[in-house]
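A.B. asks: Below is the structure, and that's it, no one-letter string:
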């Protein structure tokens, strides 16, 4: 009898440890999931020039929904309710997962590390005084100046799907280096810089009288924007006015 009681005591301890592990794993999963998602949302503007179609709210809902299912499994003893909630979650996850743009597409984002700044051509670079900035900052400034030349001459921002990776490949540098050059020199992120160039392109078009032949939204799309909402939001952020107010104020008729 004592032997059986001893085994039961060990079994109870194992069950407590197992249950604690289950609770802990759920807490860790949900916490890490939310942290990863928040970090990604903050990083979007460092990588993408248009973020309207990059909507990962469904992942936030998935984490919350899975948390609810987890709670049901742990605290509700009705098997039908447990399996029902699990089935609803799987159907919901399948629908919203498949409906996301490019969620299953595979993109090669590898880029060789670039550490030797001396290989970048200095042909178009403005001179930078080493006394004003350290060597690293001076090199970042040169990269940024090179970037501005490419933006002016080749206008890659007209591509609505432009990403930081695309410009890094044009400059033959690592994305981290390019992002640092943009942030340190312009005090802007990639998203802000590219959309400022798109707004400038739109203004050039209306100055040329293109708005007399095409609608405003057509000119916005031709300037690199992929939605009316994105165009209006960025235009007002940069100019302080809506496109219509700007055209009236500047007397573009």
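C.D. replies: That came in fine, so what should we check first? Given the structure is predicted, the values throughout are model-derived calculations rather than measurements.

A.B. asks: CA only for contacts and neighbour counts going forward, please
C.D. replies: Fine.

A.B. asks: tell me what the helix or strand residue 14 falls within is packed against?
C.D. replies: Using DSSP states H and E, residue 14 falls within helix 2-47. Judged by 3 or more C-alpha pairs under 8 Å, 6 or more residues apart in numbering; DSSP states H and E, helix 2-47 is in contact with helix 57-75, helix 164-171, helix 190-207.

A.B. asks: Helix 164-171 and that helix, what's the angle between them?
C.D. replies: Angle of helix 2-47 versus helix 164-171, following axes from the mean of the first three to the mean of the last three C-alpha atoms, to 10 degrees, is 50 degrees.

A.B. asks: hold the first one in mind and look at this next one:
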């Protein structure tokens, strides 16, 4: 069972807090981490993958502490939010480099590379230069690199970012395939709630470095709908508009800005 678990976990960058979590449990399957840019999603992924050490607290992944633990890191695959691909390399050469870093013997590596190209739908592009790839293809290449060594846990940080509708559809289908047919447990992040909703029902909402909600997407949507929204409206005839607003059952209050008459 895969249960990345954090208790009283904090990561500070100088005087700036990157993440502050009292308790967080992530169960097997596909889990979405959603929040605006800068909310702490990437910091969480770096902590889970052992790339950075918590300033305070503990994090346990696959029953182990990931910090300074190469054996555990070999069981985790990270697809970062940045593009680390060399445009001059072919897709196959890139995966050979990744496989070499994992110590996979060459005959087994070549076989695994062909398998991975088939899984991510890029067999026809295996010997093409990465510089000619679309954004969606580059994202799938990053996922291919993360899953090459057959990790138990895949961390996909903003894999849908910058992709067109077709690219998003392909990556969403790929994430489902990785779990359902290939047994990878997946934690995937996005700053767009409806994108996460297409990936999974299990969601963690991160905001200003805190995990503010966890659970089923339907329950979280209900919480969002119940939370009051402040809406700023500009109009030439505010008096008429206010009369309409106060007649609405959903409007709690109307306030004029100080610089408005």
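C.D. replies: Noted; the coordinates are in hand. The structure presented is a predicted model; accordingly, all values stated were derived computationally and were not measured.

A.B. asks: TM between them?
C.D. replies: Overlay of the two chains. TM-score (TM-score structural alignment, normalised by the length of structure 1): 0.25; 105 aligned residues with a C-alpha RMSD of 5.8 Å.

A.B. asks: Residue 174 of structure 2: neighbour count?
C.D. replies: A count of nearby residues for residue 174 of structure 2, using other C-alpha atoms under 10 Å, gives 18.

A.B. asks: now residue 33 of structure 2
C.D. replies: Neighbour tally, residue 33 of structure 2, other C-alpha under 10 Å: 27.

A.B. asks: my guess is it meets residue 189, correct?
C.D. replies: Yes: with contacts counted by C-alpha atoms under 8 Å, residue 33 of structure 2 reaches residue 189, the gap being 4.4 Å.

A.B. asks: intersection of neighbour lists for those two?
C.D. replies: 41, 196 (C-alpha atoms under 8 Å, 6 or more residues apart in numbering).

A.B. asks: measure residue 246 of structure 1 to residue 64 of structure 1 for me?
C.D. replies: Residue 246 of structure 1 is 43 Å from residue 64 of structure 1, where distance means C-alpha to C-alpha, to the nearest Å.

A.B. asks: and what of residue 145 of structure 1?
C.D. replies: Distance from residue 145 of structure 1 to residue 64 of structure 1, by C-alpha to C-alpha: 45 Å.

A.B. asks: What of residue 138 of structure 1?
C.D. replies: 46 Å.

A.B. asks: And those two? Which one has more around it.
C.D. replies: residue 138 (19 against 14).

A.B. asks: Can you verify the more buried one is assigned to a strand?
C.D. replies: No: Residue 138 of structure 1 is assigned helix when assessed by DSSP: H, G, I helix; E, B strand; the rest coil, not a strand.

A.B. asks: so which helix or strand takes in residue 111 of structure 2?
C.D. replies: helix 106-120.

A.B. asks: Just list what that helix packs against, helices and strands only.
C.D. replies: helix 91-101, helix 135-147.

A.B. asks: how far away is residue 182 of structure 1 from residue 47 of structure 1?
C.D. replies: Applying C-alpha to C-alpha to residue 182 of structure 1 and residue 47 of structure 1 gives a distance of 12 Å.

A.B. asks: same thing with residue 234 of structure 1?
C.D. replies: For residue 234 of structure 1 relative to residue 47 of structure 1 (C-alpha to C-alpha), the value is 17 Å.

A.B. asks: shared neighbours of residue 182 and residue 47 of structure 1, anything?
C.D. replies: With C-alpha under 8 Å, 6+ apart, residue 182 of structure 1 and residue 47 have common neighbours residue 190.

A.B. asks: contacting residues around residue 171 of structure 1?
C.D. replies: Here residue 171 of structure 1 is in contact with 146-147 (criterion: C-alpha under 8 Å, 6+ apart).

A.B. asks: how about the nearest residue to residue 220 of structure 2, chain neighbours excluded?
C.D. replies: Of all residues not flanking residue 220 of structure 2 in the chain, residue 213 sits nearest, at 7.0 Å (C-alpha to C-alpha, 6 or more residues apart in numbering).

A.B. asks: which helices and strands does the host helix or strand of the one you found pack with?
C.D. replies: Secondary-structure assignment from DSSP H and E places residue 213 of structure 2 in strand 210-216. When contacts are defined as 3+ C-alpha pairs under 8 Å, 6+ apart, strand 210-216 of structure 2 sits against strand 16-25, strand 202-207.

A.B. asks: Could I get the buried residue list for the shortest one?
C.D. replies: Neighbour-count burial for strand 202-207 of structure 2 flags 202-207 (criterion: 16 or more other C-alpha atoms under 10 Å).

A.B. asks: secondary structure element for the nearest residue to residue 21 of structure 2 once chain neighbours are set aside?
C.D. replies: Of all residues beyond its chain neighbours, the one nearest residue 21 of structure 2 is residue 9 (5.0 Å), with distances taken as C-alpha to C-alpha, 6+ apart. Using DSSP H and E, residue 9 of structure 2 maps to strand 5-13.

A.B. asks: now the angle from that strand to strand 16-25?
C.D. replies: Going by the same axes, to 10 degrees, strand 5-13 of structure 2 makes 180 degrees with strand 16-25.

A.B. asks: So residue 31 of structure 2 sits against residue 187, correct?
C.D. replies: Yes: between residue 31 of structure 2 and residue 187 there is a contact under C-alpha under 8 Å: 4.8 Å.

A.B. asks: anything in contact with each of these two?
C.D. replies: By C-alpha under 8 Å, 6+ apart, residue 31 of structure 2 and residue 187 have no common neighbours.

A.B. asks: about what we covered before: pull out the buried positions in the strand holding residue 9 of structure 2.
C.D. replies: 5-7, 9-12.

A.B. asks: Repeat that for stretch 36-44 of structure 1.
C.D. replies: Here stretch 36-44 of structure 1 shows 37, 41, 44 as buried, counting by 16+ other C-alpha under 10 Å.

A.B. asks: any idea how far residue 33 of structure 2 is from residue 113 of structure 2?
C.D. replies: Counting by C-alpha to C-alpha - residue 113 of structure 2 and residue 33 of structure 2 are separated by 29 Å.
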